[in-house]
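J.: Build the 3D model from these lines:
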Amino acid sequence: MKKIMMILSLLLTFAVALAGCGEEKVTTKPAEEKNVKIEKKEMPVEEKEDESIANSQEYLRDMTNVLEDFTVILNDFAELSTQAGQNPYVMTTNDWIMDTAIVLTEFDTAIQEARAIEEPENPELLRSHRLIMQAMDEYQFIVDNYPDAIDNLDTDLLNECILAMSRARGYFEEAITINIDVQETL
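T.: As a prediction, the model looks like this:
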């Protein structure tokens, strides 16, 4: 019973950590467009600036689209974690197990989509992009380890997932601040 109470407490903590995630937006540029660029030596200064602005705007748009989907998945994951935190026995139901497996698969797909976005040229956006990739590493840890933590009632591993969620949230908050600042200058 003590272990179930510990799991309950950790799941509630996890749900609270998840509840703070969401609504972050960022963007990137498709690889095929990078190959079409005109050599920079031949471009007048104004065209270089226009291309740099276009690159930044495209990055922000693309990353925003991916992260909007990501936010929906995080919210679904938070809901499932909250259900488990409120009633640990729900983790034994086929519905909860299936829903969690689906969300974790969607989570993994969204992580891969974010990683597929090409790094931006803008130095500030590049800093933001790298923070987002650090967040994706933390989320990947959760995708890889959350099922084992739940299946084995491993409170230590569940706690590590909670810490990974917290670190990811911090990376996202910093990245979003950078992106907002860059958007205001474009």
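
J.: all contacts plus neighbour counts: C-alpha atoms, from now on.
T.: Will do.

J.: What distance do you get for the nearest residue to Ala164 once chain neighbours are set aside to Ile162?
T.: Of all residues not flanking Ala164 in the chain, Glu138 sits nearest, at 5.1 Å (Cα to Cα, 6 or more residues apart in numbering). Here the distance between Glu138 and Ile162 works out to 10 Å (Cα to Cα, to the nearest Å).

J.: ditto for Gln183
T.: 31 Å.

J.: Repeat that for Asn145.
T.: 11 Å.

J.: Those two: who's more crowded?
T.: Set Asn145 next to Ile162 and count neighbours by other Cα atoms under 10 Å: Ile162 wins out with 24 against 15.

J.: For the residue at minimal distance from the centre of the chain, which non-adjacent residue is spatially closest?
T.: Using Cα atoms, centre = their mean, the residue of the chain that lies closest to the mean C-alpha position is Met136, 5.2 Å off. Distances taken as Cα to Cα, 6+ apart put Ile111 closest to Met136, at 5.8 Å, once the chain neighbours are dropped.

J.: how about this one, so we can line them up?
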Amino acid sequence: DMTQAASTGGMMEMPRASRGQAHLKLAEFAAKQLRGETRVASFSLNGWDTHSRQKRNLGAALERLSGCILALKQGVGPAVWDKTAVVAMTEFGRTVRENGTGGTDHGTGGTMVLAGGAIRGGRVYGRWPGLEEATLYNRRDLMPTGDVREVCAWIMRGITGTGISDLETKVFPGMQMAQDPGFLR
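T.: Got it, this is the predicted structure:
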């Protein structure tokens, strides 16, 4: 129930949410902080680990993500939203085929969602290798075609002006930034 306020360096208490609405309270709290001095907010949404009954569980997780993005947009207001980039990502992908319990186990490749007024939207970024068995990683996972750290680095570069050298060596050590993919407006 505590959230880190990045720019102030301290812990701030988040209000308790009613059952089933915690994700919206979290987004509203983040929006309130972003209207102030805070420039970076990070939080986690549960419900993505769909080892079984994926058809039922994934829809609810996507609804929570959508609700959070809309709550952030409404909460920060138009002036802040125009300068905002939202990155929704996971630390692991999913297998291409469902398992015996109707879910997908931990895989390699995945997806991320970019939103916000600062994002050049309306397009799909990245390379699509396909779903044919020969194009899968280990014949079971979507083939990874990029590094999620690079996406975050280019967005940080565009919004904060952080130097490429610092992003490659201090923020994301060992990552190489290719040509700017143009995520930001």
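
J.: Drop the TM-score for these two in here.
T.: Comparison of the two superposed chains (TM-score structural alignment, normalised by the length of the second structure) gives a TM-score of 0.28, and 89 aligned residues with a Cα RMSD of 5.4 Å.

J.: what's near enough to touch the residue nearest to the centre of the first structure?
T.: 111, 114-115, 168 (Cα atoms under 8 Å, 6 or more residues apart in numbering).

J.: repeat for Ala78 of the first structure
T.: Counted by Cα under 8 Å, 6+ apart, Ala78 of the first structure has contacts 14-16, 18-19.

J.: now Arg167 of the first structure
T.: Counting by Cα under 8 Å, 6+ apart, Arg167 of the first structure has contacts 135, 138.

J.: Please, which helix or strand holds it?
T.: helix 155-185 (DSSP states H and E).

J.: buried ones in that helix?
T.: When burial is assessed from 16 or more other Cα atoms under 10 Å, helix 155-185 of the first structure yields the following buried residues: 155, 157-173, 175-176, 178-179, 182.

J.: about what we covered before: burial measure for the residue nearest to Met136 of the first structure, as a count.
T.: Ile111 of the first structure, neighbours per other Cα under 10 Å, totals 21.

J.: swap in Thr13 of the first structure?
T.: Neighbour tally, Thr13 of the first structure, other Cα under 10 Å: 18.

J.: quick one: secondary structure of it?
T.: Counting by DSSP: H, G, I helix; E, B strand; the rest coil, the backbone at Thr13 of the first structure sits in helix.

J.: contacting residues for the nearest residue to it once chain neighbours are set aside?
T.: Computed as Cα to Cα, 6+ apart, the closest residue to Thr13 of the first structure that is not its neighbour in sequence is Ile162, at 7.3 Å. Neighbour list for Ile162 of the first structure: 10, 13-14, 17 [criterion: Cα under 8 Å, 6+ apart].

J.: By neighbours, which of those residues wins?
T.: Busiest of these [other Cα under 10 Å] is Phe14, holding 24 neighbours.

J.: returning to what we had before: which one of the contacts of Ile162 of the first structure is nearest Thr105 of the first structure?
T.: The shortest gap between Thr105 of the first structure and any of these belongs to Phe14, at 18.5 Å (Cα to Cα).

J.: That closest one: what's it in contact with?
T.: 78, 81-82, 161-162, 165.

J.: Distance to Val103 of the first structure added to these, as CSV?
T.: What follows is the contacts of Phe14 of the first structure, written out as CSV (distance: Cα to Cα, whole Å):
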residue, distance to Val103 of the first structure
Ala78, 10
Ser81, 11
Thr82, 14
Cys161, 15
Ile162, 17
Met165, 15
